[in-house]
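[1] Prediction below, plus the sequence it came from.
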Amino acid sequence: MREKRSALRIMILFVCAVATTLLYLSGCGGGGSSAGKGTLKLAITDKQSDDFQNLVISVKEIRVVPAGHENAADDDPALPVLARFNPQEKVIDVMTLQFVQQALGELVLPAGTYRQIRLVLYPNPNGNQAPVNYLTLKSDPNTKIPLTTPSGQQSGLKILGPMEVKPGVINAVMIDFDPNTAVVKRGNTNEYNLKPTGIRLIQMADVLTQFGSIIGNVSSTLQNWSSATVSIKRRGSINDTTPIASGQIFAGYTSGKWQAPFSAFVPASEPGWGYKAFVNSNGFALYSSAAVPVVQGQARDLGEIVLVPQ
């Protein structure tokens, strides 16, 4: 599969939890906080792929993991359930949602830091029944190729944070799928695995009904790096103190360098100001882009961002 920066994006909007779970969390030292509660909202969006015609997942439930509970079992009461779905209720073809959001639900949580989102999927049926998690290729759109998702049906696809839930406000978080690393072909077979290593969380300043995106690829050939934080701020007649979008990316070694793509979803810019991207990774100088405009429904590509060791 050739390299590309296209990404399947899932923006997560969340609101409403079980009272016992909230009480448990408000007393624990991880995600809970007595300072108040915030609202997370859930929706899903996507950017087109060069290779895939459809990419369908069947979501059973969504869980959020407070800091300190990253290794907790799925039935641990410290893990609040964002939503549960019946079979066929949330069968989502993410490839149909380019710069469009499909709402999935909402959840109120204690303010604090959360480290994972877990997507638990329904298993594909055995035998000759049609799969519920599958992809089709643009070169062969009529053949459903089952996705192998063992962790998705057991402990859930573990999507790494962190993300902050601030009290008294709506907190919007985007789940961003990169098909180059999230969907992996198995050798010379016609089988594909769905892995969480290619899925990222992006924290946003607000819920967006209309938006564009900023994309790029962070890399280094001189020194290994494990993760970086990408933040987007407005610059010009508006100068943000708090990022309008931020997220953590994780490097993989491919094509002779340590690299990771990123994407951030933001409203269209206006005359007088644009967006700057900042990339911060331990051991490297802070990267700051030029201020660039963003158009609704389009991706602004910053190209290759090469980290410079300090």
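    Received it, and whenever you're ready, just let me know what you need. Numbering: from 1, shown residues only.
[2] CA atoms for contacts and neighbours, from now on please.
    Will do.
[3] Contact partners for F85?
    If you count contacts by C-alpha atoms under 8 Å, 6 or more residues apart in numbering, F85 has them with 59-61.
[4] Out of those, list just those in helices.
    Secondary structure defined by DSSP state H assigns none of these to helices.
[5] Just among the residues you listed, which is most surrounded?
    Highest neighbour count within the contacts of F85: V59, with 26 neighbours (other C-alpha atoms under 10 Å).
[6] quick one, what contacts the residue lying closest to it once chain neighbours are set aside?
    Nearest in space to V59, with sequence neighbours left out and distances taken as C-alpha to C-alpha, 6 or more residues apart in numbering, is L121 at 4.6 Å. With contacts defined as C-alpha under 8 Å, 6+ apart, L121 is in contact with 57-61, 149, 152-153, 156.
[7] how much space between L121 and S58?
    For L121, the distance to S58 equals 6 Å [C-alpha to C-alpha, to the nearest Å].
[8] Equivalent analysis for E70, please.
    Distance of E70 to S58, given as C-alpha to C-alpha: 24 Å.
[9] the more surrounded of the two?
    S58 (24 against 17).
[10] Hmm, R84 and that one touching each other?
    No. The pair formed by S58 and R84 falls short of the contact definition of C-alpha atoms under 8 Å, at 11.4 Å.
[11] Look up the closest residue to the residue nearest to the spatial centre of the chain, ignoring the ones flanking it.
    Centre of the chain computed as the mean C-alpha position; nearest residue by C-alpha atoms, centre = their mean is I175, 2.0 Å away. On the basis of C-alpha to C-alpha, 6+ apart, the spatially nearest residue to I175 that is not a chain neighbour turns out to be I10, at 4.2 Å.
[12] Pasting the second one now:
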Amino acid sequence: MNLMSRMRVALAAALMLLLAACGGGGGGSGDSGSGTLRVALTDNPACGYDEVVVTVNEVRVHTADAPDSDPGWRSIPVNPPLTVDLLDLTNGTLLDLGQTLVPAGTYTQLRLVLAANTGTLADRNWIVLSSAPGVKVPLKTPSGQPSGLKVQTSLAVQANGLTDVVIDFDACKSVVMAGNSGQYLLKPVLRTLPRVETGVIGELSIATATAGASVSLQQGGEVRRATVADANGLFKLQPVEPGEYTLVVTAPGYATAAVRQVLVSSGQLVRALPAGQRIDPPASGTAIFAGQVSITPVPAEIDASVAVRQKLSAGDTITLVDRPVNAITGEYAHTGLAVDAPIVAQHAAGGALSFSADNGAAGNFTVRATTGGASKTADHLGVSDSDTVDQDFVFP
């Protein structure tokens, strides 16, 4: 983490202590009808960006979906506002936003309130494209920004207790290109997770990590948690909810790797593979998947995403990429997807993994477009090195 990031973390920690001193500490207030809510921020990895920066003003919670003026809203102010690069918050890194004392109960609405940019300036929310290092591009926040980015949740605050929650801000899915003029929108994909020491750790080969590998835990092809490895190839997926997962590693120019049936128990950091063993997929040919999503009647902004998936011979469905389409044109282009056989291993707690090529899955993909509650899929079999797969989708 760079110096600026460490300063931001220190600022957040100081803020948390100040709030606690003002009566925000759990269990020590003597108010049997109240408990403490503490909120932190984390991120899944972004793609194609060197920075994804937002400025946080406040976190608000309510027991119901109430109007902004309702007196039942409880606030965790972030003062001064905290400017944070979401890409610093991967590999299990959490940034504390603060805590406050709230009446006991179940809170079903959470809002993350961001500061708005000043006019057209990229002074509070911006991105830096990997293709244009050092150039800040303003990130346009939603029109309803004053009320905050909305998250449906279920946070049970017990009297004299501490409820710890993490806001998972998926930067990769939240940044959307709008047209071809260089404008980018923030269409936030947020969810809440319990703050627990539960997850999966492991190592990739240095070559795979350096290539920009993404590591994810998936269930039924849905990504539940994702990260990037550090410079030494180490990765940590945490916090995650207990359950059984498929661990998936993708990197441009390398075959996909999958570890099946990784069982994660509450309060446990599971090793994906023994210390000293690294996931080291072979080089692979790649293909491009591109096309357009069209919606009738034509909306002002197209809110859709396109995923490329693969089904392993053992039955697991895995997602290689899932990104939003251009909000104006509906176009998408997923590049660098491995077409050679994925390598697959069965998880063995405490034992070495034995990877083998899944030749039955080589070159076989499903492309899925999703908008609102509707989705459409198309199968593409026998995709080879350097192929460009054209796939359009028309809704309704």
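    Done, it's in. None of these values were measured; they are calculated from a predicted model.
[13] Counterpart of the residue nearest to the centre of structure 1 over in structure 2?
    Aligned against structure 2 by TM-score structural alignment, I175 of structure 1 finds its counterpart in I167.
[14] How about K144 of structure 1?
    Under the alignment (TM-score structural alignment), K144 of structure 1 pairs with K136 of structure 2.
[15] now L194 of structure 1
    Checking TM-score structural alignment: L194 of structure 1 goes with L186.
[16] Contact partners for its match?
    139-142, 174-176.
[17] Which contacts among these does structure 1 share?
    Of the contacts of L186 of structure 2, the ones still in contact in structure 1 (both residues aligned by TM-score structural alignment, their matches' C-alpha atoms under 8 Å) are 139-141, 174-176.
[18] Which member of these is positioned nearest Q158 of structure 2?
    Each of these was scored against Q158 of structure 2 by C-alpha to C-alpha, and S174 proved nearest at 32.4 Å.
[19] if we can go back for a sec, where does the nearest residue to the match of K144 of structure 1 once chain neighbours are set aside land in three-state SS?
    Sequence neighbours aside, V128 is the residue nearest to K136 of structure 2 in space, at 5.1 Å (criterion: C-alpha to C-alpha, 6+ apart). Reducing the assignment at V128 of structure 2 to three states with DSSP: H, G, I helix; E, B strand; the rest coil gives strand.
[20] Show the contacting residues for the nearest residue to Q292 of structure 2 once chain neighbours are set aside.
    Spatially, and ignoring its direct neighbours in sequence, Q292 of structure 2 is nearest to E331 (4.2 Å; C-alpha to C-alpha, 6+ apart). Contacts here follow C-alpha under 8 Å, 6+ apart; on that basis E331 of structure 2 touches 290-293, 325.
[21] So G119 of structure 2 versus T141 of structure 2, what's the distance?
    Taking C-alpha to C-alpha as the measure, G119 of structure 2 falls 12 Å from T141 of structure 2.
[22] These two: who's more crowded?
    When G119 of structure 2 and T141 are compared on other C-alpha under 10 Å, the one with more neighbours turns out to be T141, at 21 against 8.
[23] out of everything not next to it in sequence, what's closest to the more buried one?
    Residue nearest to T141 of structure 2 in three dimensions, not counting chain neighbours: L186, with 5.1 Å by C-alpha to C-alpha, 6+ apart.
[24] Look up how far N117 of structure 2 lies from that neighbour.
    12 Å.
[25] Can you check which residues contact both of these two?
    Common neighbours of L186 of structure 2 and N117 (criterion: C-alpha under 8 Å, 6+ apart): K140.
[26] related to what we said a few turns ago, so which helix or strand takes in the residue nearest to I175 of structure 1?
    In the assignment (DSSP states H and E), I10 of structure 1 maps to strand 8-12.
[27] Mind checking which of the kept ones among the contacts of L186 of structure 2 are in helices?
    Under the assignment DSSP H, the kept ones among the contacts of L186 of structure 2 contribute S174 to helices.
[28] Distance to P71 of structure 2 added to the kept ones among the contacts of L186 of structure 2, as TSV?
    Listed next are these as TSV, based on distance: C-alpha to C-alpha, whole Å:
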residue	distance to P71 of structure 2
L139	31
K140	29
T141	26
S174	30
V175	32
V176	34
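[29] And the next helix or strand past the helix or strand that contains K236 of structure 2?
    Using DSSP H and E, K236 of structure 2 falls within strand 234-237. In the C-terminal direction, the helix or strand that comes right after strand 234-237 of structure 2 (DSSP H and E) is strand 243-251.
[30] by contact count, what packs against the helix or strand following that next one?
    On the C-terminal side of strand 243-251 of structure 2, the closest following helix or strand by DSSP H and E is strand 254-264. Using 3 or more C-alpha pairs under 8 Å, 6 or more residues apart in numbering; DSSP states H and E as the contact criterion, the secondary-structure elements in contact with strand 254-264 of structure 2 are strand 243-251, strand 331-338, strand 343-346.
[31] In structure 1, which residue range corresponds to the strand ranked longest in structure 2?
    For structure 2, the longest strand by residue count, based on DSSP state E, is strand 49-62. Strand 49-62 of structure 2 falls opposite residues 52-65 of structure 1 when the two are matched by TM-score structural alignment.
[32] once aligned to structure 2, how far is that stretch on average?
    The superposed stretch 52-65 of structure 1 is, by mean C-alpha distance after the TM-score superposition for structure 1, a mean 1.1 Å from where its aligned residues fall in structure 2.
[33] from the middle of its chain, how far away would that stretch be?
    The chain centre lies 12 Å from the centre of stretch 52-65 of structure 1; the measure is C-alpha atoms, centre = their mean, to the nearest Å.
[34] hmm, who's touching it?
    Under the criterion C-alpha under 8 Å, 6+ apart, residues 31, 78-88, 90-96, 114-122, 132-138, 141 lie in contact with stretch 52-65 of structure 1.
[35] Which members of those are classed as buried?
    The neighbour-count test (16 or more other C-alpha atoms under 10 Å) marks 31, 78-83, 85, 90-96, 114-122, 132-137 as buried among these.
[36] Which of these fall within helices?
    Using DSSP H, no member of these falls in helices.
[37] Reduced to three states, what does I214 of structure 1 come out as?
    In the three-state summary, I214 of structure 1 is assigned as strand, counting by three-state DSSP.
[38] Double-check it against G303; I have them as touching.
    No. In terms of C-alpha under 8 Å, I214 of structure 1 does not count as a neighbour of G303; the distance is 10.0 Å.
[39] Tell me how many other residues crowd N280 of structure 1.
    Here the count is done by other C-alpha under 10 Å, and N280 of structure 1 has 17 residues near it.
[40] What is the nearest of the contacts of E331 of structure 2 to A226 of structure 2?
    Nearest to A226 of structure 2 among the contacts of E331 of structure 2: V325, at 20.1 Å, using C-alpha to C-alpha.
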